[in-house]
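Peer 1: sequence first, then the predicted structure:
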Amino acid sequence: MVESFHDFVVHRTAALSRTAYLLTGDHQLAEDLVQTALARTYRHWRRVRHGNPEAYVRRVMYHQQVSWWRRRRIVERLEAEPTERADADHSETTTLRLTLAAALNHLTPRQRAVIVLRYYEDLTEAQVAEALGCSIGTVKRHAHDGLSRLRSVAPELVDAATQRSTR
């Protein structure tokens, strides 16, 4: 049992960390979120390992993030422009990632979770609904509202997506 959990952690932590970062918007909180979710998953590993353990961990991460969000409001100061380093390489991809991260901060936690799971993790609406414990209609509503908000907050993301699809 311990070996199978260890293998799961070794192989899936990077992907889970990316999802956690998109949910939290902060690297340290993302690390804490992944660790908490994995610790909670380990307690139920015998039951979870035969199903879809990654979906279980994502669901734990989402619920934990919402719990943290409800408990404490962390006031963050976002700079209009990131601090530049002289030796930094500013590529188009980095700019898009920063824009996306900043835009995701304008969504509600539920919208953010739906957008991340649906479009970043490429889950189906049914899989997102299962992971979040809600109906498919709720997923569709949050996706619609979240995408509308992203379009208004960061229209450059729409332009970038259009350019990528025509390549």
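Peer 2: Thanks, I have it. Numbers count the residues shown, from 1 in each chain.
Peer 1: could you use CA atoms for every contact and neighbour count after this?
Peer 2: Fine.
Peer 1: list the buried ones in the longest helix belonging to the chain?
Peer 2: Secondary structure of the chain per DSSP state H: the longest helix is helix 2-24. Neighbour counts using 16 or more other C-alpha atoms under 10 Å place 5, 13, 16-24 of helix 2-24 among the buried residues.
Peer 1: structure B:
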Amino acid sequence: MVESFHEFVVHRSAALSRTAYLLTGDHQLAEDLVQTALARTYRHWRRVRDGNPEAYVRRVMYHQQVSWWRRRRLVERLEAEPTERVDADHSDATTLRLTLTAALRQLTPRQRAVIVLRYYEDLTEAQVAEVLGCSVGTVKRHGHDGLRRLRSVAPELVEVAAQRSIQ
């Protein structure tokens, strides 16, 4: 049992960490989220391992993140704009990444989870509904509302997406 769980952790930790970062917007919180989710998954590993353990871990991560969010009710942190550097010009990619991160932080936790699972993890609406433990209609509603919010807070992302679809 321990070996199969260890193998799962070794193979899927990177993907789970990326998802956790997108859910939390903070590297340290993402690490805590993955660790908590894996610890909870380990307790039920015998039951989970033969099904879809990654979906189970993602569901635990989502529920844990919502639980933390409800408990803390933190005011969003405002971060200073990054200083411009002259030596290397990665500004377009960096600006896009920062814009996307800031825009995702302005979504509700459920909207953010749906957008991350749907478009970053490339899951179907049915798979997202299974991971989040809700109906497909709820996934559609949160996805629609989240995309509408992203378009309003970061219209430059729409332009970038349009340019990439042309190429």
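Peer 2: That came in fine, so what should we check first? Bear in mind the structure is a predicted one, so any value in this text is a computation, not a measurement.
Peer 1: circling back to that earlier point, okay, the buried residues of helix 2-24 of structure 1 in CSV with distance to residue 76 of structure 1 next?
Peer 2: As requested, the buried residues of helix 2-24 of structure 1 are exported to CSV (distance: C-alpha to C-alpha, whole Å):
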residue, distance to residue 76 of structure 1
5, 35
13, 26
16, 23
17, 21
18, 20
19, 20
20, 18
21, 15
22, 16
23, 15
24, 12
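Peer 1: one step back: from the chain's centroid, how far away is the helix or strand that the longest helix of structure 1 is followed by?
Peer 2: Using DSSP states H and E, the next helix or strand after helix 2-24 of structure 1 towards the C-terminus is helix 27-43. Remark: helix 27-43 of structure 1 is offset 13 Å from the chain centroid, using C-alpha atoms, centre = their mean, to the nearest Å.
Peer 1: show me where structure 2 has its strands.
Peer 2: Using DSSP state E, no strands are assigned anywhere in structure 2.
Peer 1: what packs against the longest helix of structure 1?
Peer 2: helix 27-43, helix 53-71, helix 109-115 (3 or more C-alpha pairs under 8 Å, 6 or more residues apart in numbering; DSSP states H and E).
Peer 1: of those helices, which is nearest residue 125 of structure 1?
Peer 2: For residue 125 of structure 1, the closest of the helices and strands packed on helix 2-24 of structure 1 is helix 109-115, at 8.8 Å, according to C-alpha to C-alpha.
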